[in-house]
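Enquirer: Prediction below, plus the sequence it came from.
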Amino acid sequence: MIDPVIHPLNRLKICAALRAGGATEGTTRREMKFSRLRDITDLSDATLSKQLSVLEEHGYVSRFREYGSTRAKDTVWVTLTRAGERALEGHLDALNRYAEPHDDTD
């Protein structure tokens, strides 16, 4: 089923980039740096942060801040949650079904 949370392009890019980068929950949790995710998705800091907030509200991503000696040296880490992975898989399956050839004899 098309997931209305993931469907907007920027959120789809975020979830896909996290999954492709292996930043997912699993037997070993892995994260991706905010700055790396920003570079991959080609989004501004503000846009990425806003879209991550929406995904986080729905339980699709989690993030945590590793504090440095100054705020500028803080590192934000992002992970696609299991719920986010399931939602992404369902969304991609739905898109693939729409893209398959259809019998137009009806």
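Expert: Cool, the structure landed.
Enquirer: Please count neighbours and contacts with C-alpha atoms only from this point.
Expert: OK.
Enquirer: quick one: the spatially most central residue of the chain from D104, how far?
Expert: Using C-alpha atoms, centre = their mean, the residue of the chain that lies closest to the mean C-alpha position is C15, 2.0 Å off. Distance, C15 to D104, by C-alpha to C-alpha, to the nearest Å: 34 Å.
Enquirer: ok, for D3, nearest residue in space, not its chain neighbours?
Expert: Distances taken as C-alpha to C-alpha, 6 or more residues apart in numbering place H91 nearest to D3, at 5.6 Å, with adjacent residues excluded.
Enquirer: Pasting the second one now:
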Amino acid sequence: MAKQGALRQQNQPKKRAETRALRGVRGSADYSSATALDRLIHERLRLGIVSALAVNEALTFNDLKGLLKTTDGNLSVHARKLEDADYITCNKFFDGRTPKTEFRLTAAGRRALERYLDHMEALIQTTRAR
């Protein structure tokens, strides 16, 4: 028992130093753990949607589908999850007689993407420092 307590104490200063080193990255959240990643954005297709919308003002459903090389159903499900989280908006309209669906990134979605990217950068820096 005493041995385990001594081992725990030896490991704690290293973790605290890592956390302190990561505080300089936009905010004070503990980015040293991969488990703290935003799981909503971390999924490959949802990250693709948010990233594509971050560099484009708006994209139609078909543009996103082609860009991400996915199916209608897959894109629809993942876009709905992002819309429910208020990361993107969905606007449906007609272009003549053709129905169109257009997506845009919200301010909350942009902030979430920035936090996610900061977190990933911090994880990479921490891993490289070891």
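Expert: Noted; the coordinates are in hand. Since we're looking at a predicted model, the values are computed, not measured.
Enquirer: Translate the residue nearest to D3 of the first structure into the numbering of the second structure.
Expert: The equivalent of H91 of the first structure in the second structure is Y116 (alignment by TM-score structural alignment).
Enquirer: Going by neighbour count, list what's buried in the host helix or strand of that match.
Expert: Per DSSP states H and E: Y116 of the second structure is located in helix 107-129. Buried residues in helix 107-129 of the second structure, defined by neighbour count with 16 or more other C-alpha atoms under 10 Å: 109-110, 112-113, 115-116, 118-120, 122-123, 126.
Enquirer: Now the two most distant members of the residues you listed.
Expert: Comparing all pairs in the buried residues of helix 107-129 of the second structure by C-alpha to C-alpha, the longest separation belongs to G109 and T126, at 25.6 Å.
Enquirer: What about A21 of the second structure, how many residues nearby?
Expert: 14 (other C-alpha atoms under 10 Å).
Enquirer: which one in the first structure is aligned with it?
Expert: By TM-score structural alignment, A21 of the second structure lines up with nothing at all.
Enquirer: mind checking the SS state of A21 of the second structure?
Expert: Assigned with DSSP: H, G, I helix; E, B strand; the rest coil, A21 of the second structure falls in the helix class.
Enquirer: all helices in the second structure, in order from the N-terminus.
Expert: For the second structure, applying DSSP state H gives helices covering 2-22, 39-42, 44-55, 61-68, 72-84, 107-129.
Enquirer: F93 of the second structure: which of those helices is closest?
Expert: Taking C-alpha to C-alpha as the criterion, helix 61-68 is the member of these that comes nearest to F93 of the second structure, at 11.8 Å.
Enquirer: contacting residues around L67 of the second structure?
Expert: Residues touching L67 of the second structure, when contacts are defined by C-alpha atoms under 8 Å, 6 or more residues apart in numbering, are absent altogether.
Enquirer: what does it align to in the first structure?
Expert: Residue correspondence, TM-score structural alignment: L67 of the second structure in this structure matches I40 in the first structure.
Enquirer: distance of that match from A94 of the first structure?
Expert: Between I40 of the first structure and A94 of the first structure the distance is 24 Å, computed by C-alpha to C-alpha.
Enquirer: now E57 of the first structure
Expert: According to C-alpha to C-alpha, E57 of the first structure and A94 of the first structure sit 23 Å apart.
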